[in-house]
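> based on what follows, work out the 3D shape:
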Amino acid sequence: MVAVPRTQMVISMRLTQERAHHLIAELEQTAWQRLSCGDGAHGPRLYDWASVDIRPLREPGAGHWLLARRSISNPGDLAYYICFADERTHMEELVRVAGSRWAVEECFQAAKNETGLDHYQVRGYRAWYRHITLCMAASVFLVRLQQVAKKGGPLYIGH
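Okay, the predicted model is just below:
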């Protein structure tokens, strides 16, 4: 699953290239479902969700969807995702995966703030790979150190 802008071009089931927001705008109101994408600080994170099949030329058993998340309080606020999974995947599972992205994004934001993950200008793959590997290792160390400090026990990084 990858978040995309509203202007993202996708191949519709009509075998035409269309913008994400145009495909979603064609949906009937009944296509939207109110689902939680996980618990937040103030309880379930409820949004309205809809999906559209895309990419008709695909491997057997594979599913491709354009997933849209719409704010309940501000229906004009939409987010879009392109999803790839087993064709039997239900909307609830796509929504759950979309919701899990927040934890990953928070991790990367913390690594940017604490270890300089975003302080590298790409000049070569090896150097870039070493930089992010070191930053993420440092991030794991800092998280573990914070956990140990809360418990008051000895620092042990391992299984």
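> only C-alpha atoms for contact and neighbour calcs from this point on.
OK.
> need the helices for the protein, in chain order.
Listed in chain order, the helices of the chain (DSSP state H) span 20-25, 91-115, 125-151.
> and this one, so I can compare the two:
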Amino acid sequence: MAGLLLFGGYEPSAQLIGNTLLALLQHPDQPDVLRADPSLLPRAAEEAIRDDGPVTPGPSRYALDDVEIGGTAIPKGSYVIVGVAAANRDPDQWADPDRFDLTRPDTTRRLGFGHGLHCRVGARPAALEAEIVLATALRRFPRLRLAVPAEQLRRRAGSVRGLVALPLRTD
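The predicted structure is shown next:
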């Protein structure tokens, strides 16, 4: 359990922090919302997990029977990868799903770290780490902003979604 928390929790947590900071800085009104109401910090982390979570593509499974999902036939024995990011953008579940919104209600329904028995053990520690970094950064650096245009940022390759680097300015 300790190994899972330490090693399985580091990379997703680090990338969640970067993704959350990027989302906030791309929505200039949102940092002021958090500064005015720090009680929204848990929602900020949960909304970032929903909006641009670090764990993708999601769990993989084998179909136990022939099934049809959304008009696509999946034969028994097929290897299937769940599109968690797509589920977190489902308009039947989320009002205006492509908008980053710190006031969005019930972001705990997101699937960015799994759900139920399949929820990753490090999900809450990762969100807590993001909350602590956000609170500290917003308090210590009131003029925090991107040092380069967002279009110049590059994403990492692999199963943990994040940035290669997040250059910031604090002056």
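> can you give me the TM-score here?
Overlay of the two chains. TM-score (TM-score structural alignment, normalised by the length of the first structure): 0.27; 71 aligned residues with a C-alpha RMSD of 5.0 Å.
> give me whichever of the helices of the first structure is most buried.
Stretch with highest mean neighbour count among these: helix 20-25 (a mean of 17; mean count of other C-alpha atoms under 10 Å).
> mind giving me the packing neighbours of that one?
If contacts are counted by 3 or more C-alpha pairs under 8 Å, 6 or more residues apart in numbering; DSSP states H and E, helix 20-25 of the first structure sits against strand 43-53.
> packing partners of the strand it packs on?
Secondary-structure packing of strand 43-53 of the first structure (3+ C-alpha pairs under 8 Å, 6+ apart): helix 20-25, strand 33-40, strand 62-70.
> just the angle between the last one and helix 91-115, please?
Yep, that's strand 62-70 of the first structure we're talking about. Interaxial angle of strand 62-70 of the first structure relative to helix 91-115 (axes from the mean of the first three to the mean of the last three C-alpha atoms, to 10 degrees): 70 degrees.
> elements contacting strand 62-70 of the first structure?
By 3+ C-alpha pairs under 8 Å, 6+ apart, strand 62-70 of the first structure packs against strand 43-53, strand 78-86.
> buried residues, the longest one. List them.
Within strand 43-53 of the first structure, the residues that count as buried by 16 or more other C-alpha atoms under 10 Å are 46, 47, 48, 49, 50, 51, 52, 53.
> and the one helix or strand residue 32 of the second structure maps to, what's buried?
Using DSSP states H and E, residue 32 of the second structure maps to helix 29-36. For helix 29-36 of the second structure, the neighbour count (16+ other C-alpha under 10 Å) marks 30, 31, 34, 35 as buried.
> any idea how far residue 94 of the first structure is from residue 38 of the first structure?
12 Å (C-alpha to C-alpha, to the nearest Å).
> can you check residue 53 of the first structure too?
Using C-alpha to C-alpha, residue 53 of the first structure is found at 13 Å from residue 94 of the first structure.
> repeat for residue 125 of the first structure
Taking C-alpha to C-alpha, one finds residue 125 of the first structure at 32 Å from residue 94 of the first structure.
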